[in-house]
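# Got a predicted model here, sequence first, then my questions.
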Amino acid sequence: MDVEKVFHMSGGVGKTSYAQNSSLQKNASDMVKHITLETMQQLYKEVNPKSLSIADLGCSSGPNSLSLIKDIVEAVQGSSHKMFRPSPEFRVFLNDLPTNDFNSVFKSLPDFYRDLKKDKNGRCPAVFISGCPGSFYGRLFPNNCLHFIYSSYSLHWLSKVPPGLYDEHGKSINKGGVYISELSPPSVSQAYWNQFQEDFSLFLKSRSEELVTGGRMVLITLGRIGQGHVDRGNSFFWEILSKCLAISVSQGEIEKEKLDSYDVHFYAASRNEVEDEVRREGSFKLERMEMLEIKKQVKGGDSYGTAVAMTVRAIQESMLCHHFGDGINLDTLFNNYAKMVDQEMANQQINPITFLLVLKKL
């Protein structure tokens, strides 16, 4: 499966869209927004550019990206006012895979500019926004052209399903599971770890060529505690998806062979794995690394399981439909998913782990 051609968050603004089902990600980014803005303000004080270049890698199609850009613009303007400097221009590059619903983002730009004008006597800051489709596992921008890079909940997605998951006949060695589980052979964990090393190293190398010296990156990504790959955090939600797909197999909606060959291009790295890779690649100083446990927050009367199920659906729908075809009933699949999450949460709290990284280019 060519991830770059297939994978994207569910577009539009409908009930199952990412735009309507990304509040869990928004809650996490809001928890660390003060760190993001402090990092941006410190960079601005050090570099003092007349034109500030910012890239959001993995922007998706919901409201989260432009909301953060608005906060950054206002924070920098506040700093420039305090330092009696003219406000810089802002060049903003929104990046995601080519199949992303960029149109939804661009349609929301008039509202974005209107909100920026509020309380500014009708004058809008000079903010120039453009789309940049492509994989961030490789170069996206010219040398030394960016000052600040932000990426929220994107780097746990690998560039591809690890090829080490398949035997010489092209059959998956991780039968019945879509990610690392207690039943997975050790070679499955090794395959995911190898792919993470390759991808994250390439990501760091590519960004080091695009950032100016002293440029910063703020990265928010899912992770795990300790060296064990199976936990009650992120891997557990994939285990529930495996169980729900197995129900679909038992009901004759999808073939067992299809389930056995479905593996996700996801990896929740540990703190040590991230730190070791940053050190090994050598282009950045890790200025800060925070671990967050995202508590459940649900609005609108839905259960936590329903909120999680809708979030996972908005993320996985493109891949599931491509792999399983029209036979799969996504409504039934994710109704089962919601019930299983709620049942588990009634027994024991499940708090996915998130890491915040602040890196400075050396």
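Thanks, I have the structure now.

# switch to C-alpha atoms for all contacts and neighbour counts from now on
Fine.

# Would you map the strands across the stretch 51-200 of the chain?
51-57, 89-96, 127-133, 146-152 (DSSP state E, counting those that start in this stretch).

# Can I get those in JSON lines including distance to Ser189 and mean neighbour count?
Formatted as JSON lines, these follow (distance: least, C-alpha to C-alpha, whole Å; neighbours: other C-alpha atoms under 10 Å):
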{"stretch": "strand 51-57", "distance to Ser189": "26", "mean neighbour count": "22"}
{"stretch": "strand 89-96", "distance to Ser189": "27", "mean neighbour count": "21"}
{"stretch": "strand 127-133", "distance to Ser189": "30", "mean neighbour count": "16"}
{"stretch": "strand 146-152", "distance to Ser189": "24", "mean neighbour count": "23"}
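
# which stretch among the ones you listed comes nearest Glu38?
strand 146-152 (12.2 Å; C-alpha to C-alpha).

# and the closest one, what does it pack onto?
strand 51-57, strand 211-224 (3 or more C-alpha pairs under 8 Å, 6 or more residues apart in numbering; DSSP states H and E).

# any chance of the strands of the stretch 51-200 of the chain in TSV, plus distance to Val278?
As requested, those are exported to TSV (distance: least, C-alpha to C-alpha, whole Å):
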stretch	distance to Val278
strand 51-57	18
strand 89-96	22
strand 127-133	25
strand 146-152	16
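
# Ok, which of those comes nearest Gly252?
Comparing those by C-alpha to C-alpha, strand 89-96 comes nearest, at 35.6 Å.

# Let me know the angle separating that closest one from strand 127-133.
20 degrees (axes from the mean of the first three to the mean of the last three C-alpha atoms, to 10 degrees).

# so how far is strand 89-96 off the chain centroid?
Computed by C-alpha atoms, centre = their mean, to the nearest Å, the chain-centroid distance of strand 89-96 equals 17 Å.

# ok so, going back, Serialize the helices and strands packed on strand 146-152 to a markdown table and add fields for distance to Ser151.
Compiled in a markdown table, these are given as follows (distance: least, C-alpha to C-alpha, whole Å):
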| stretch | distance to Ser151 |
| --- | --- |
| strand 51-57 | 5 |
| strand 211-224 | 5 |
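
# dropping in the other structure now:
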Amino acid sequence: MVFEVKQVLRMKEGTDETSYVKTSYIQRQVLSLTKSLKEKAIMEIYCKEQPTTLCIADLGCSSAEPNTLGVVSELIDAIEKARREIGNGHQEYQVYLNDLPWNDFNTIFRSLGSFEDNLKKQVGNNFGHCFVNGVPGSFYGRLFPTKHLHFVHSSYSLMWLSQVPEGIEDNRGNIYIASTSPQKVVKAYYDQFEKDFLMFLRSRSQEVVPRGVMVLTILGRKSFDRYSKESCLEWELLATALNDMVFEGFIEESKLHTFNIPQYTPSAEEISFIMEKEGSFNLNQVHISEIGWEANEHYNNNNINDPSSTFDHFDFVKCMRSVAEPLLVSHFGETIIEELFKRYMEIVKVSMEKEKNVFINVTVSLTRKG
């Protein structure tokens, strides 16, 4: 891979119709599914510790204001309810929004005024203060002072690797783990994930207070096999479109052979194994859920053959484009993008008409050992 991941891994910026802000319906659905688990976890740490200033970090916040700040609002609302029941006075909140330096923080920052106004309306006049900071940097390393954070949240971020795995030159014609990938390629992907996740846990173990809590949701899989349609199909379909463009001369073959997605979708067992290996956190709960590709606010759980659902594949491709386009542009250039996603649209449509495709989500709740 010719690019350095931390310089190009970001969701598509801005607020137009192909931006991450406008297209990330799957991510919003996942946040909704994990809402009660997050609220339970943060209320427990608050009720036990009752800190003067409660420090919350959202790691891999991206630029989607309804997602990131929506989660923060829900967490604070839960704490405010607990605070009133206990009879405590005003509560201060320190909120940290983290992502890689090239993330579109400006889109979030521009919405902070309305966020604060809505928060005061939501929780009432007795609300204290909420201070929000942006923290650019990789979460595969230290980001915060020692024993500083009470609650850490991350959703759909930890499957992204710090780099493309080394030694995967034989993964020709593929852009991720695929049915035709050599076994050493599959192992290289897992090894890189284990290395990164260990570094993540070690870093947070120094930053989270004793008995502090983390709730992490990772795009994963149920299957024991590291190649599984439930975790790889979206990239395999994109690889089909890219291979077709190579065959027709739109893309150089050598360009495709050196492009691989820096992502790994772990199983719950793999996550638990790495956590035990690192040893700083207790595993409180594991929750596995699934989201259909066609699920969104307007057509949730509709049959894909129903005329009212005819735009589902458009929604899905726009969502995928907002995630993949920065990586693709950095490697192939901008000129292929429209043609690529036109082809991807047709391939995805055929796939969604044949079967129900899903994403698997692994959510874990962890407590820092005291």
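Arrived safely, thanks for sending. Keep in mind that this is a model prediction, so the values were computed, not measured.

# And the TM-score, once the two are fitted together?
TM-score of the superposed chains, computed with TM-score structural alignment, normalised by the length of the first structure, equals 0.95; 355 aligned residues with a C-alpha RMSD of 1.4 Å.

# Nearest to Asn144 of the first structure, out of the helices and strands packed on strand 146-152 of the first structure?
That would be strand 211-224 among those, by C-alpha to C-alpha, at 4.5 Å.

# Which part of the second structure matches the closest one?
Strand 211-224 of the first structure lines up with residues 208-221 of the second structure when matched by TM-score structural alignment.

# same check, this time on stretch 65-79 of the first structure
Using TM-score structural alignment, stretch 65-79 of the first structure pairs with 68-82 in the second structure.

# That stretch: average distance to aligned residues in the first structure?
Aligned to the first structure and superposed, stretch 68-82 of the second structure gives a mean residue distance of 0.6 Å (mean C-alpha distance after the TM-score superposition for the first structure).

# Would you map the helices across the second structure?
5-8, 20-23, 25-33, 35-49, 65-86, 105-109, 112-123, 183-207, 229-247, 253-257, 268-278, 312-332, 337-354 (DSSP state H).

# Figure out which of those is closest to Gly134 of the second structure.
Of all the helices of the second structure, helix 105-109 comes closest under C-alpha to C-alpha, at 7.3 Å.

# Mean deviation, the closest one versus the first structure?
With mean C-alpha distance after the TM-score superposition for the first structure, helix 105-109 of the second structure averages 0.5 Å from its match.

# Pull up the gap between the one in the second structure that sits across from Phe334 of the first structure in the alignment and Gln206 of the second structure, please.
Correspondence of Phe334 of the first structure to the second structure, assessed by TM-score structural alignment: Phe341. Noted for Phe341 of the second structure: a distance of 43 Å to Gln206 of the second structure, by C-alpha to C-alpha, to the nearest Å.

# got it, and Phe250 of the second structure?
For Phe250 of the second structure, the distance to Gln206 of the second structure - C-alpha to C-alpha - is 49 Å.

# Kindly report the same for Leu119 of the second structure.
31 Å.

# Also Tyr344 of the second structure?
For Tyr344 of the second structure, the distance to Gln206 of the second structure equals 43 Å [C-alpha to C-alpha].

# which of the two has more neighbours?
Legend: neighbour count by other C-alpha atoms under 10 Å for Tyr344 of the second structure and Gln206, higher for Tyr344 (22 against 18).

# can you pull the contacts of the more buried one?
If a contact means C-alpha atoms under 8 Å, 6 or more residues apart in numbering, then Tyr344 of the second structure has Leu237, Leu238, Ala241, Val317 as its contacts.

# need those in JSON lines with neighbour count and distance to Glu80 of the second structure, can you?
Compiled in JSON lines, these are given as follows (neighbours: other C-alpha atoms under 10 Å; distance: C-alpha to C-alpha, whole Å):
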{"residue": "Leu237", "neighbour count": "19", "distance to Glu80 of the second structure": "45"}
{"residue": "Leu238", "neighbour count": "23", "distance to Glu80 of the second structure": "45"}
{"residue": "Ala241", "neighbour count": "22", "distance to Glu80 of the second structure": "50"}
{"residue": "Val317", "neighbour count": "22", "distance to Glu80 of the second structure": "39"}
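
# Let me see the contact set for the aligned partner of Val8 of the second structure in the first structure.
For Val8 of the second structure, the aligned residue in the first structure is Val6 (criterion: TM-score structural alignment). Counting by C-alpha under 8 Å, 6+ apart, Val6 of the first structure makes contact with Thr99, Ser318, Met319, His322.

# Tell me who's in contact with the last one.
Okay, so that is His322 of the first structure. Applying C-alpha under 8 Å, 6+ apart, we find His322 of the first structure in contact with Val6.

# After alignment, which residue of the second structure pairs with it?
Using TM-score structural alignment, His322 of the first structure lines up with Ser330 in the second structure.

# What of Asp96 of the first structure?
Aligned counterpart of Asp96 of the first structure in the second structure: Asp99 (TM-score structural alignment).

# isn't that match right up against Ala57?
No - using C-alpha atoms under 8 Å, Asp99 of the second structure is not in contact with Ala57, being 10.7 Å away.

# Point out the most buried one among the helices of the second structure.
helix 20-23 (a mean of 23; mean count of other C-alpha atoms under 10 Å).

# Just give me the mean distance for that helix relative to the first structure.
Overall, helix 20-23 of the second structure averages 0.5 Å from its counterpart (mean C-alpha distance after the TM-score superposition for the first structure).
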